[in-house]
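In: using only what follows, build the 3D model:
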Amino acid sequence: MNNITTPGQVITDLKLSSNKDSGEKKISKKEENVSSTSDITNILLLGETGVGKSTFINAFANYLTFNTLEEAQRNEPVVLMPVSFLMTTGDNFEEHIVKFGDIDDSNNEDFDHPGQSVTQHCKAYVFYLNGTDQQKLRIIDTPGFGDTRGIEQDDLNMEHILEYVNNLSHLNAICFLLKPNASRLNISFRSCITQLFSLLDQNALNNIIFCFTNSRSTFYTPGDTAPLLKKMLISLSIGNVPFKKENTFCFDSESFRYLVALQNGIEFNGNERQEYEMSWSTSVTQSNRLIDYIGRNIDIYRIDNNLQSIKHAQYEINHMIRPMLETMRNILRNLILYKMNSSRTSIELHPRVLDHPITICLSCKGKIIEIGNFLVTYDVSHKIEKKCCSCQCPYNQHRSIGYLLEYKLLNKPSIYDRNQMNDMLYELCHASAEFSYFLYHVAHSSNEDQLMSGLLRMIQQEADICENQKTNHKNSELVKALNELKCIYEEQINEMKSMKELNKLSYIYQRIKHISEYPMVREQMVASKQGQKMMMKESEYEVPKSLPNTFVH
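Out: I've put the predicted structure just below:
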């Protein structure tokens, strides 16, 4: 019995350990594989629900591919994503539902609920410019704002967009798509810009451009939307947003719709054809001017290099929550093994990134595996399409994760001694309380303490193992140790109220940097970000280079 460490002994060491210099071995930051800013142009496309972003992207791809409508008719249209629209023809206004692409095979588009954003998630489309893979253009389609499901859905959509942007290396342009002659601007437009610049700083203001679709009726000008837009931009508190001829581009997607309608066997008269030929020619000119403006007049806005904002810090901390919690749990495992096995064995964490998106269910119990006489819950990936294909639990009980954790039993002690492990545990617990305070009181990101929720989930996992599995007392000791850790975390949360440093962004970034240098945390963070990029890649469509005149510019 003398070799058994009780939770109280482990946690007592933790309470007494206040030495911030834990002797933790540092690792240099690994360079992540990101696309060079010189070989790809990133355009973020934003707009109100129903403005026609998906149609615009399809049209834009065809305008860059075919210089004339006649040339487009001789070839198959470029299909980036399915679209569906109503068109009337003839003296009796005959209605035709025109479909372009495979509507039934699109998981990212929802055509069944008018007023709701058709695009469900951010999806990128990569074009090759000048027929070479040395120059690429990536347009990022986003869920529309002004969703009929309400402000809460708009906020969820915007949060998804910001998380996507945060994982990019850079932005070349932020494009707002509008219709001319609007009688008013949706209030969600203001919210969209304000939230975007809670992540980005004022240096990105010059990367904003405005595109108007369906502008043939206003002689290819912004029409009555212009004064409304000017008034709204002036009233913003984010800085001077440029809105002038140089960064404004007027298109007409009707000529593209005409092309698609022809493919659907709909007939038009000669006068209509002449109008659409002129529309196509004008849109081709505007497309080329837009590419020129971005390439020559706008500086690249870096996201992965020294960007600091409250929203950015929030996302960095969100990436750290699971790595920190899992590291603390594994330190407790090794502290228990340290005493019980006289330092003969230890457990290592090995994050593994899969080649496909990973989703876990918070309600389903994972697979139980045995590692060094510990029973460990191994997360099982669930397949998600429009609903979970692996279980019947509600969609909101599922979470995307960037990596799966694997465990390795070593027939040797941990590289850290008992004091070092206790110091790391103290640092991680203290930083968890700091980050939780920042997320709730400064970033106002959630009404839920995500670190506490994660800690409670770990406790529940271990308690389920003890209740349902034939186990030795190691998992029971771990449950007690985690509960003691929870109590200490709660005490530290209460102490955070007197720490004025937590309101300083520079201090938070110092703490993020310090905790990120712990190898067990760092390796999981690298895996998490690689997993995020993998998920982004999965939602990206690359236009084949074999297309005729592939975006010759």
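
In: CA atoms for contacts and neighbours, from now on please.
Out: OK.

In: distance between whichever strand or helix holds residue 126 and the chain's centre?
Out: Using DSSP states H and E, residue 126 maps to strand 123-128. Relative to its parent chain, strand 123-128 has a centroid offset of 17 Å by CA atoms, centre = their mean, to the nearest Å.

In: what's the answer for stretch 325-337, then?
Out: In terms of CA atoms, centre = their mean, the centre of stretch 325-337 is found 30 Å from the chain centre.

In: what does stretch 513-524 give?
Out: 21 Å.

In: I have a second one here; can you model it like the first so I can compare?
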Amino acid sequence: MASGELFRPALGQAAQLGALYDARSDTFVSQPRSLFKQWPPADAVDIRLCRSTDVRTVEVRTFKERCAQLEVDVELGGSILAGLVPVGGCARYLASPNTIRGAHTSLRYNVTTVDERLSLATPGIREQFAFDTLQTDIATHVVIGVRWGANYIVCPNSPGDTGCDKTPEALAIQQLGQILSRPTPGWLEEPAVTPEEQYGFSWSELSVFGDLLSENMPASDNARFQTSRGFIKGLHQRISTTNDAKGTPIQYTLLPLAFLGYFQLLNIRTNLTVHPSNPDSLERFMQHFDDAQTASATLQRYVSRCQRYPIAVPSNHIRDVGKQLQAFIAANKALRVALGRVLRELRSTGVDPDRLGKLLGDFHARETPSFEIRSLAKFTAKMDFVKGILDEGAQYVGFKGRRLDSLLAQNRHDDVYILYFTDAVRRNSEIWADTRNLFSELLKNDHRPKMVVAVDCDALGQSLEKPYICHRRHDRVFVEDLLEHRKVLAVNCVMQYNAGSLDATLTSKPLQRRAVRIPCPHFSCDGTLPCNWICATCQSPVEYGYVDEQLYCECGATPFDCWTFKCNDPTHGSTWASYDKQVLHGQLKDLEPFEDLNILILGETGVGKSTWINAFVNYLTYDSLDDAIQAGRLECLIPCSFSTQLKDPNNPRGRFVQKDIKMGKSQFENDGARGQSATQCTAVYGVTIGKTRVRLIDTPGIGDTRGLEQDNRNMADILKVLRSYDKLHGILVLLKPNAARLTVMFRFCIKQLLTQLHRNAANNIVFGFTNTRGSNYTPGDTFKPLEALLAEYKQVQMGLFEHNVYCFDSESFRYLAARQKGIDMGLVEDNTRSWSRSVSESKRLLKHIRGLTPHQVRSTINLNETRDMIVKLTEPMALIAQKIQTSIAVNNDQVRMLNNAELSRSQLEKSLYVQRETVESYEVGDPRTVCTHGDCVEVRNDFAGRDETVVVYKTMCHRPCYLGGQVKRNQKGDPKLKDCQAMYSNGFCSGCSHNYLDHMHIYYDYRPLTYRHENKDVSKELIKHASDIELQQEAIRLRETAIAEFKVEHAQVQEAAIQFGFFLKRHAIEPYNDATIEYVDHLIQQEKLKVKSGGKKQTLSILEKYKAEHLQKVEALTRAMARGDIDIVLDDQGARQLVDSLYGLPHFGKDLQKIVQVNEMAADAVFREKSCNVSAGQHWGRKERPRNRPRSVRGQPDKPSSSPAVPSPATTGQVTAPRGDAAGPVNQPRGEWDTYVRGAAAKALGYFTSKWR
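Out: This next block holds a predicted model:
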């Protein structure tokens, strides 16, 4: 081989000897086409027969490896990538979409027939040149050799991503290679093929790229390749019948034109130097385009699949991915053009050889990288899951298609199993695999007809902590979490009730309940070993109602003899055992009662009450942080949320990122993550310490983020729950340790708490400080302001002492919660000490509370019921007082008229009556949706000649409204009003155009009445016998008597207000919340700032009006207290007797009572206790009974259990909040500030309250 010769594969391009070639663009020159005028001289061409075949089977992954299969070097490969070189024949393999998707097995079959060589040393050859001088750089090389034959490439139609050498297609290609490699009887004759090899594989799965295949035919010419023999025969025939059996050019030998100048065959007057490119840079380009093509192909297939599964993928995701894909393809197309341009320039000039690297670097810095494009295909695994469950027969509720309610409405089966999941929990949840397997099991099990549904909560806009399968039976939830239910059944002693015997409507449980701790009745179990039993359905402890002989769990109440039992002893097996009724009755009667310890937990919103309860339960369970970590289980009774900041390990500058940690879910709770108060209503959590049932009464925070009105609703809700209990053993007031000053909110919260408590409760109040690690486990800066505030209550001698101050630190619980989520917050030693300190304080707290004389809840309930009664009387008393004054004025006018006017006898006869003005409250029947906006209400004068007004709702937006009990009564802006038929989907009313927040449901209203009292018998007798003067005097006497009686009743109403004020002063720790003005001033300042920023003045005006009315009430109450000190002291009974005396007023008592009866909704006791499946660990000193064989007693493990917690749906390691009424008191607020104004009209009423009940 002569020095400087270049061998270049033909790649489907046809050229003859003498053809001119430009190595800078790797293309043949079109004009002039050849070095010769016509054809090279025959005597200058050497033709040599060189018949051979070559078979090469390799595994190919990259473009570079595909080039190597066709003997294309890096330089030429770069030109192909840049689009400089058109490819044809077998080289179509380099550009086929099927070959750029990933790894595959590739077979190259090369047939060589003839070599042709041009000899430039032949005499006279120069005269045959088309020119003797080359003055332009149009070409750099000339073809001096052509090798003939044919090349074929065989590869799979659909290459895989990895492990391609074991696929059926790869094995077929390897077998074909073996056949082609066998010796044949003659040139291009068929090798021996066995019958198995003849039909051993399907050609429809293979693609063939060949030099002698038609360019217009598809890459896989499969119709003609039905068998191996047919394939080989077809290839050989094409060669034998083409170009006199030479085939087609498969390789060219190129000689630099500069050599002709050296040999003086051609006069070269231009620079023909070709500068090679940097091979490393070209290989990086090859790798880039490999990645880009793979990413594009992957994403194109992904988008196509998304369009086939719209139920699984948000439509906006498909659009966004499509746009990004098109932009990515366009950017890479532009990069190919730029690469071609730079290659030509570099090869021509050699200037700045690093330009290729710069070009690629700039592209990577500017455009989206391939790995990010591939990452857009984030729903691939989800679509695999959806396809799988659809193939198995499941229904699917997602972004398109049917909704869950319509599926349930059309269900004809008793049982429905619903998988709730999100893509996040599908990818990240540790229990996803178990949940998926259980779901498949349900689909495959056809033992009982059922509907099986998967609900994509992403499509519903809902987030989940974990996936779960809900079992519904007869349109009711039967098992909330089937997987956890099965786990509980596997490791606990469980009881199962007869579904037909369950009473799920109960609203309370008897206080005298005893935990069912009896032996298992199964014949193989130890009849002397008591077990702790839980319900198989709700997993809560089963308790025996000693007074009514019912068994209670969170499902409801059931007769004691309607249960079967299955303990966790391995010898028990899978059968359920039952007791003899009399034996079971005796066992239950012998149960020992629990000692109760009821602890009310109060505090400001955000102080961490719910977190403290969660932490306390874990302190109860685990003696140390190490024990809790080893158990791998977090007890979470209440939803809990917090954030922590960590350094981003992927950021070189150590940027901090925020991690949100959420645990738990309940209909009564928020997680507090967005500034909303976490606890939404009072809830009771019962945990067991030995033989003591500790009830932790969690309450909504004072200073609720929803406003002052919600604070009062919350306090009423607390009292409703407390009615279920006789005693309060402790009242824990939680505080933060860093309140250095008596802030408005601090004072408001403490005084609001004390307002609600009877004086007798003072000894039971203890103070707990949260997160005290930073204050060295002391009250910290809060001590001084709290001490100063408590010093104001000299009569109850409240203070801060060792016995009533407890310093906790919940940071160790947060550390454990974060660790459960895979987040390491560090400082493990500090958290270990924090845990130990908090366990110690928890034990000290319970020991102290056990030693206190319990506070009789009835005292506080009576106080607040009386206060509530006073509050309910306030508005009616104000209205009645106003009407008494009106009645007095009307009758005085009539007396003056009788004295001064000359009336006829007929007129005198008609004046023998007394006129009484009053008001009544009336129910409006079906609730009406009315608008309270200023534009939709009107103040009317309904009494001729009297300056008396009533508020009239002009706009009845929906009458009647059929939402009924879903909407809270007389409360403005209830969220359920958005569902009212009058509301558009955007929350605005179709009738008045105001927002739903300005609307409310009214159930009652007021209307004025006028009565004329007349004794007809007396009047008839007078008319018959009396003179005109006597008639006039009798009419005057009637009115003067009535006026006197009216004044007496008015004075009695005023006196009652004063006595009520004194009652509150005498019996409450704090008679009224005198910090309210500070709080309202604080709100007014905030509103003023809003007004300065362009906000509306409406709220500011309401607050200022509210403040003025409040000051009037405080003034009246102060006067009432000052006077009450010298009068007879009212007790609870006296207050009630005073109310009865008001109802007994001769003229206005019945009216007052009727108004209260219509307005009032009974504040019944609400039972909201949850018996949690949590018990103290052995570090609390519980003594366990020795056992003769292993059997776990649920809730009393011998060591910290490592079994998973029993969460409710969408939770991790939690027990759901208790069932019961929704948050808020039964008697709903009026919902408008002008309601307060109406109530404030009674200036004689001394009691201030900020909410009507």
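
In: if we can go back for a sec, just tell me the aligned range of the strand holding residue 126 of structure 1 in structure 2.
Out: Aligned by TM-score structural alignment, strand 123-128 of structure 1 falls on residues 682-687 of structure 2.

In: what of stretch 329-347 of structure 1?
Out: Counting by TM-score structural alignment, stretch 329-347 of structure 1 has no counterpart in structure 2.

In: ok, and the closest non-adjacent residue to residue 348 of structure 1?
Out: residue 408 (5.2 Å; CA to CA, 6 or more residues apart in numbering).

In: helix, strand or coil for that neighbour?
Out: Following DSSP: H, G, I helix; E, B strand; the rest coil, residue 408 of structure 1 is assigned to strand.

In: swap in residue 181 of structure 1?
Out: Under three-state DSSP, the three-state class of residue 181 of structure 1 is coil.

In: pretty sure it contacts residue 225?
Out: Yes. Contact between residue 181 of structure 1 and residue 225 holds when scored by CA atoms under 8 Å: they sit 4.9 Å apart.

In: re the thing from before, from residue 155 of structure 1, how far off is the residue nearest to residue 348 of structure 1?
Out: Here residue 408 of structure 1 is placed at a distance of 41 Å from residue 155 of structure 1 (CA to CA, to the nearest Å).

In: among these two, which residue is more densely surrounded?
Out: The neighbour comparison of residue 408 of structure 1 against residue 155 (other CA atoms under 10 Å) goes to residue 155, with 18 against 12.

In: distance from the chain centre to the helix or strand harbouring that one, please.
Out: Here residue 155 of structure 1 sits within helix 151-166, counting by DSSP H and E. Mean-position distance between helix 151-166 of structure 1 and its chain equals 8 Å (CA atoms, centre = their mean).

In: just the buried positions in it, please.
Out: For helix 151-166 of structure 1, the neighbour count (16 or more other CA atoms under 10 Å) marks 153-155, 157-158, 160-166 as buried.

In: what's the farthest-apart pair in those residues?
Out: 153 and 166 (19.9 Å; CA to CA).

In: residues contacting the strand holding residue 126 of structure 1, please?
Out: Residues outside strand 123-128 of structure 1 that contact it (CA atoms under 8 Å, 6 or more residues apart in numbering): 61, 80, 135-142, 536, 539-543, 545, 550-551.

In: and if you look at stretch 60-69 of structure 1?
Out: So stretch 60-69 of structure 1 is contacted by 72, 77-78, 127, 256, 259, 276-277, 280-281, 283-284, 287-288, 547-553 (CA under 8 Å, 6+ apart).
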